[in-house]
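Undergrad: sequence unknown, structure follows:
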């Protein structure tokens, strides 16, 4: 990768912060403008789709635009024996940057709307069906991103991944967090998009299970070899840049 690790980690932090600011900020705006929960979710999901697509297209060439610890870990795991994949050092830089960025994004969103900068969410999301929704959402995300790389269509990731997340808002019971860093960040805001701290660990566990299932599906459907056109170009959220396929 042409960018230094410091620059790539910064891109992951900035991207994660912007993503959570979009999710939390649009949720606050939606609740201020409408009392209809369906309209609120629609506004929140549309803002997330457009924001995520832009962030992937912009920062993909720098860091791969993971913005997601399970994506980073999956990318490292799949290419750990290759010379061009993510290293353990990369993972140790990416994951803390993603989490710190997500927390910062929630704080900034609260500040923009005059909310307390940090107030633990009271939105309990611990029900079993919600955890199943998170596992399904994360499995689908991993399958999509790594599958695109396998068939030589990683360039489509900005649109494809953003579209998938937008649809998963509606077809999963959990509204598709599918991201441990985003989950942690959303615990810091007691607004529409928040999640109670007590629900964070179960959500993250479900996301990890979903990521493993997604990788199993990728191997089962596409085999172990990457598409020739993508042998040395792929990215976590899809821009051709990294040597490892990655993942919203």
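TA: Perfect, I can see it now. Because the structure is predicted, anything quoted here is derived from the model rather than measured. Numbering: from 1, shown residues only.

Undergrad: From now on I want contacts and neighbour counts done on CA atoms only, so please keep to that.
TA: Will do.

Undergrad: What residues of the helix ranked longest in the chain count as buried?
TA: Within the chain, and with DSSP state H defining each element, the longest helix by residue count is helix 5-33. Buried residues in helix 5-33, counting neighbours by 16 or more other Cα atoms under 10 Å, are found at 5, 8-28, 30-31.

Undergrad: Same question for stretch 188-199.
TA: For stretch 188-199, the buried set under the neighbour-count rule, 16+ other Cα under 10 Å, comprises 188, 189, 190, 191, 192, 193, 194, 195, 196, 197, 199.

Undergrad: thought the second one was touching residue 118?
TA: It stands for residue 189. Yes: judged on Cα atoms under 8 Å, residue 189 makes contact with residue 118 at a distance of 6.1 Å.

Undergrad: Spit out the contact partners of residue 121.
TA: Shown in contact with residue 121 (Cα atoms under 8 Å, 6 or more residues apart in numbering): 186, 187, 188, 189, 190, 191, 194, 195, 196, 197.

Undergrad: now residue 183
TA: If you count contacts by Cα under 8 Å, 6+ apart, residue 183 has them with 177, 195, 200, 203, 204.

Undergrad: Most neighbours among those, please name it.
TA: Highest neighbour count within those, by other Cα atoms under 10 Å: residue 203, with 29 neighbours.

Undergrad: Excluding chain neighbours, what is closest to that one?
TA: If the residues on either side of it in the chain are set aside, residue 203 comes closest to residue 131, at 6.0 Å by Cα to Cα, 6 or more residues apart in numbering.

Undergrad: Second structure follows, compare the two:
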């Protein structure tokens, strides 16, 4: 597959994910009557279902990263890849960030909201940052340890659970931070909170890689190796 096709799959997948996260948050907030718990539950379910579908659908094309830290982790394990992994990783990350913005705008358009927004919802504090590190570490561990063919379900289930057991509701994704920063809605995050979230996610990703190495029994596979998903062990 060409680099362009893989990168486009990352754009579509990230846009779809952010559209699901933000759009379901808007719908949940409107219909929940002020009950934050019900709104979060609806937001969680929509995200889990969308994530599973997107990974299953686009995984065979690009590996279904939809997340810059996932791409960086997989690229770091891909020195033996047939194609230049630096070029592939840069293209993936650029398309993920653009897709996150497009997904936020698409969600706004569907709900007749202003396309251009900036969130006013602060998410600050040591607990929030620790939660993002934990959420990202767990996500990377699940991706690297998922048995062949089971990554979509495991990743979706983990993210759904982490929505509830982390104080930050588990962004675990710098592209998601960007998209949600551009939405003044239920799922938003204020720009001032974004840098600490991204730093915590990077730290969590490093921790997840370390945990996977401690548990690893076989050598790592290259990024997007022919016939393989990046989400294999």
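TA: On my side now, so go ahead. Keep in mind the model is a prediction, meaning the values are calculated, not measured.

Undergrad: Mind telling me the TM-score for this superposition?
TA: Comparing the chains after superposition, counting by TM-score structural alignment, normalised by the length of structure 2, produces a TM-score of 0.94; 232 aligned residues with a Cα RMSD of 2.0 Å.

Undergrad: any residues in contact with both of residue 189 and residue 118 of structure 1?
TA: Overlap between the contact sets of residue 189 of structure 1 and residue 118, as judged by Cα under 8 Å, 6+ apart, is given by 107, 110.

Undergrad: For the residue of structure 1 most remote from its centre, pull up the helix or strand it's in.
TA: Outermost residue of structure 1 with respect to the C-alpha centroid, by Cα atoms, centre = their mean, is residue 35; its distance is 27.8 Å. When elements are assigned from DSSP states H and E, residue 35 of structure 1 belongs to no helix and no strand.

Undergrad: Quick check: it vs residue 28 of structure 1, distance?
TA: Residue 35 of structure 1 is 12 Å from residue 28 of structure 1, where distance means Cα to Cα, to the nearest Å.

Undergrad: residues in contact with residue 161 of structure 2?
TA: Under the criterion of Cα under 8 Å, 6+ apart, residue 161 of structure 2 has no contact partners.

Undergrad: Please pull up the equivalent of it in structure 1.
TA: Residue 161 of structure 2 maps onto residue 167 in structure 1, with residues paired by TM-score structural alignment.

Undergrad: Surely its match forms part of a strand?
TA: No: counting by DSSP: H, G, I helix; E, B strand; the rest coil, residue 167 of structure 1 is located in no strand; its state is helix.

Undergrad: Quick check: it vs residue 233 of structure 1, distance?
TA: Summarising the geometry, the distance separating residue 167 of structure 1 from residue 233 of structure 1, computed by Cα to Cα, is 27 Å.

Undergrad: okay, now residue 141 of structure 2: neighbour count?
TA: The local packing count at residue 141 of structure 2 equals 22, with neighbours defined by other Cα under 10 Å.

Undergrad: Please tell me how far it sits from residue 194 of structure 2.
TA: In this view, residue 141 of structure 2 and residue 194 of structure 2 are 23 Å apart by Cα to Cα.

Undergrad: What of residue 103 of structure 2?
TA: Residue 103 of structure 2 sits at a distance of 18 Å from residue 194 of structure 2 (criterion: Cα to Cα).

Undergrad: can you pull out the helices in structure 2?
TA: Assigned by DSSP H, structure 2 shows helices spanning 3-31, 36-62, 68-76, 85-110, 126-145, 151-165, 174-181, 194-215.

Undergrad: deepest of those, which one?
TA: Here the criterion is mean neighbour count by mean count of other Cα atoms under 10 Å, and of these the winner is helix 174-181, at a mean of 28.

Undergrad: mean shift between that helix and structure 1?
TA: If you overlay the two and look at helix 174-181 of structure 2, the average distance to its match in structure 1 is 0.6 Å (mean Cα distance after the TM-score superposition for structure 1).

Undergrad: in structure 1, what residues pair with that helix?
TA: Mapped onto structure 1 using TM-score structural alignment, helix 174-181 of structure 2 covers residues 180-187.

Undergrad: quick one on the thing from earlier: out of the helices of structure 2, flag the one nearest residue 227 of structure 2.
TA: Evaluated over the helices of structure 2, closeness to residue 227 of structure 2 peaks at helix 36-62, with 8.0 Å, by Cα to Cα.

Undergrad: Return the list of helices and strands in contact with that closest one.
TA: helix 3-31, helix 151-165 (3 or more Cα pairs under 8 Å, 6 or more residues apart in numbering; DSSP states H and E).

Undergrad: how big's the offset between it and structure 1?
TA: Helix 36-62 of structure 2 sits 0.2 Å off on average (mean Cα distance after the TM-score superposition for structure 1).

Undergrad: and that helix with helix 85-110, angle?
TA: 140 degrees (axes from the mean of the first three to the mean of the last three Cα atoms, to 10 degrees).

Undergrad: tell me, helix 36-62 of structure 2 lands on which residues of structure 1?
TA: Residues 37-63 of structure 1 are where helix 36-62 of structure 2 lands, counting by TM-score structural alignment.
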